[in-house]
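**Q** sequence plus predicted model, see below.
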Amino acid sequence: MDVTFSGEPTRIVAIEDATQIGQARRVAQLAAGGAGFDATDAGRVALVTTELATNVLKHARSGEIHISVVQGDGAYGVEVTAVDRGPGFNLADCLPDGFSTGGTRGEGLGAVRRQSDVMDMYADHRGSVVMARLYPKGFARADIRFAATQQLMQDETVCGDGWGVALDKDKVSILLVDGLGHGMSAHEAANAALATFREAPLEEPVNLMGALNTGMTGTRGGAVAVAQYLRESGVLRYAGIGNIAGGLLTIDGSRGLASHPGIVGVQARRAQSFDFPHSQGKLLLMYSDGLQSRWNHKEYPGLPNRHPGVVTALLYRDFNRGRDDTTILAMTLGTGL
């Protein structure tokens, strides 16, 4: 598999009344069209979105639907995620048809599971996150256990963050850039980093950071981190400059990923990379400073074992600062990518 891709801000539709269910469905169908889905597959996306949005309104009274196009191995898919702060639910009880906490026929999540290629969820007293991914029928599916939730600062028209991912048979390379500040100048800095990354995304991290520093010269610069997972050895190699935060998570604990001070493209010293052996099976997490850094995954039992799409949406729900561009990346390392 040789894949290089980057993403756009997540489409987020508030669900506070019945009219917004239709809005979420229309946004999801547009995403499906952009991903190359035919009418039948776009209909599956519409059905899943309707069911998830209806469940949010009925059981939590309000919430959000997050919609994004995702890259699979050989085809694009659509990810639809319901996010709420309702009473939560018992996962085992809610999947079988006929179970309902809202006086309905209880077919919603069962229908979502049947129509989706990948489905996962997390629920507790803080609310629930239900994620579904759909790929075109007939596609020899291989879901990439990677996810990104990105949102631009309120009242801005462009995002100053950017991210990219590249995969081949030997390694996985992930870039996260946070252009200094926000708005168009930050957006231009992030785009310069992405253009450089696409030229040689699998280059060794220190050399890649040097190229990024050159590529971002003349922009306002920004914070940058590169994470590379070496498939054969199970080592994660990480280099960062600026305030990109990261960690390796398991059920038992976490390990922080260090970045050095500086601004790539403006005043960055030569990067240094750090190796983290035995990273296979761990959850890699990287995020810009639009997300609060003071949170503890142990307060969310089992979260590192959930699909990355659930993890990024949940963290956005609970720890988004709301006053900057925000990007959260997550990948389960070495699990059939």
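**A** The structure has been received and is ready for your questions. These figures come from a predicted structure and were not determined experimentally. Numbering: from 1, shown residues only.
**Q** all contacts plus neighbour counts: C-alpha atoms, from now on.
**A** Fine.
**Q** show me what contacts His66?
**A** 10-13, 79-83, 313 (CA atoms under 8 Å, 6 or more residues apart in numbering).
**Q** what distance do you get for it to Thr250?
**A** Between His66 and Thr250 the distance, using CA to CA, to the nearest Å, works out to 25 Å.
**Q** about what we covered before: could you dump the contacts of His66 to a markdown table with distance to Ala211, secondary structure and neighbour count?
**A** What follows is those, written out as a markdown table (distance: CA to CA, whole Å; DSSP: H, G, I helix; E, B strand; the rest coil; neighbours: other CA atoms under 10 Å):
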| residue | distance to Ala211 | secondary structure | neighbour count |
| --- | --- | --- | --- |
| Thr10 | 28 | coil | 18 |
| Arg11 | 31 | strand | 18 |
| Ile12 | 34 | strand | 20 |
| Val13 | 38 | strand | 20 |
| Glu79 | 33 | strand | 27 |
| Val80 | 35 | strand | 30 |
| Thr81 | 36 | strand | 28 |
| Ala82 | 39 | strand | 28 |
| Val83 | 38 | strand | 31 |
| Ala313 | 32 | helix | 23 |
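**Q** quick one: these as a markdown table, columns for distance to Arg26 too.
**A** A markdown table is the format used below for these (distance: CA to CA, whole Å):
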| residue | distance to Arg26 |
| --- | --- |
| Thr10 | 15 |
| Arg11 | 11 |
| Ile12 | 12 |
| Val13 | 10 |
| Glu79 | 14 |
| Val80 | 12 |
| Thr81 | 15 |
| Ala82 | 15 |
| Val83 | 18 |
| Ala313 | 21 |
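**Q** structure B:
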Amino acid sequence: MNIGGTLTLVLPIEDSSQIGHARRTAQQLAEKNGFDATDAGRVALVVTELASNVLKHATRGELHLRILPRPSGFGIEILAVDRAAGFDLQACLTDGFSTGGTQGIGLGAVSRQADVFDVYADHRGAVLLTRLYPRSDKAPDRRFGVTQHSLHHDPACGDVWHLAFDGACISALVIDGLGHGEEAERAARAGEKVFALAPFASPTLLLEDMHQAMTGTRGGAGAFAQFNGDALKFVGIGNIGASLIGPDKSRGLASHPGIVGGQYRRAQPFDYAQVNGHLLIMYSDGLQSRWNLQDYPGLVHRHPAVIATVLHRDFCRGRDDVTVLVVALETAHG
């Protein structure tokens, strides 16, 4: 199964009039992607509650929406993001509790409507994740998360990400086309198109094919990782950041200098053994590299979508396209 990269849809939540717009936007998105009236109603309810919670608790924040391709059909991902002071999570999960002092359904009801519910909250703020699938969709949740944003909300994004699943095997790609805008996106998409044709091919040959496809474009930085259920191969050119986060240590994954589609020396992949159960984090240089998950107690155990969103919220440079891709390396993906 291939999942092509798309931008995160961001809905600001700063006053009560935006709650209705968010609800309508999410419900229409669900209906356009195969949700029936009942399931689309669940999406509308969850968005309304999350947006209301942002206003009550934080006074301002955002909802991040994403379509999730599935083996048959699509799901909807909704994340509520804020920078408010910490709040009592267990109390908020109780029906009828409202941080705004008014009667509310509570996040407990949201968690029961959602197929996936997770949250991380500390003094920096909160990120709440919900994923909803049609009731007929019984496939397990794929434990990956991605957040992607273009500079100045440009409809063209020079960053591209792509994921491929084949049984227990996973292949993950991030490309950052030089600069930003339409020409950067054209360069990145040229590399992604070749990658999608054979995401589990020999890394050296696959990189060479991507290089040929991107020749004549601006070119860009690119990196991909191939996980076979136990070990991981990683190859990168340019400044795509990547880390493997294990239970007892973290390690950066090294890329070679150069430009895919421009010039680079022959790049050999790096091999990492026994990484089942690790987190793979890949990101473009729109994200600062000085983050450390150890500064966020317990975050490493949260859903990858929560991790990606927290990192984007706190370390986005704000002057370039930005992509953060987090994948749980586990054989249960099959």
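**A** Everything's here; your move. Just so it is clear, the model here is predicted, and its values are computed rather than measured.
**Q** TM-score, when you put one on top of the other?
**A** Comparing the two superposed chains by TM-score structural alignment, normalised by the length of structure 2, the resulting TM-score equals 0.96, with 333 aligned residues with a CA RMSD of 1.4 Å.
**Q** so where do the strands sit in the stretch 51-200 of structure 2?
**A** Taking DSSP state E, counting those that start in this stretch to define them, one finds strands in the stretch 51-200 of structure 2 at 61-69, 74-82, 116-122, 125-132, 144-149, 159-166, 169-177.
**Q** out of those, which is the most enclosed?
**A** Mean neighbour count, computed with mean count of other CA atoms under 10 Å, is highest for strand 169-177 among the strands of the stretch 51-200 of structure 2, reaching a mean of 28.
**Q** tell me roughly how far it lies from structure 1 on average.
**A** After superposition onto structure 1, the average distance of strand 169-177 of structure 2 to its aligned residues comes to 0.7 Å, using mean CA distance after the TM-score superposition for structure 1.
**Q** in structure 1, what range does that strand match?
**A** The alignment of strand 169-177 of structure 2 onto structure 1 (TM-score structural alignment) spans residues 171-179.
**Q** residues contacting the counterpart of Val264 of structure 1 in structure 2?
**A** Alignment note (TM-score structural alignment): Val264 of structure 1 maps to Val260 of structure 2. Taking CA under 8 Å, 6+ apart as the definition of contact, the neighbours of Val260 of structure 2 are 210-211, 214-215, 219-222, 237-238.
**Q** and the helices in the stretch 151-300 of structure 2?
**A** Secondary structure of the stretch 151-300 of structure 2 by DSSP state H, counting those that start in this stretch: the helices cover 182-197, 203-214.
**Q** ok, and for the first one, which residues are buried?
**A** In terms of neighbour count (16 or more other CA atoms under 10 Å), helix 182-197 of structure 2 has its buried residues at 183-192, 194-196.
**Q** now swap in the last one and tell me
**A** By neighbour count, with 16+ other CA under 10 Å as the criterion, the buried positions of helix 203-214 of structure 2 are 203, 206-214.
**Q** residue in structure 1 paired with Leu55 of structure 2?
**A** Alignment note: Leu55 of structure 2 maps to Leu57 in structure 1; criterion TM-score structural alignment.
**Q** and the residue positioned nearest the centre of structure 1, how close does it get to Leu167 of structure 1?
**A** Most central residue of structure 1, judged by C-alpha distance to the mean C-alpha position with CA atoms, centre = their mean, is Ala148 at 1.6 Å. Ala148 of structure 1 sits at a distance of 16 Å from Leu167 of structure 1 (criterion: CA to CA).
**Q** same check, this time on Gly281 of structure 1
**A** 17 Å.
**Q** name the nearest of the contacts of His66 of structure 1 relative to Leu257 of structure 1.
**A** Ala313 (21.1 Å; CA to CA).
**Q** need the contact list for the closest one.
**A** Listed by CA under 8 Å, 6+ apart, the contact set of Ala313 of structure 1 reads 66, 81, 83, 129, 149.
**Q** can you tell me which two in those are farthest apart?
**A** The two members of these with the most space between them (CA to CA) are Val129 and Thr149, at 13.1 Å.
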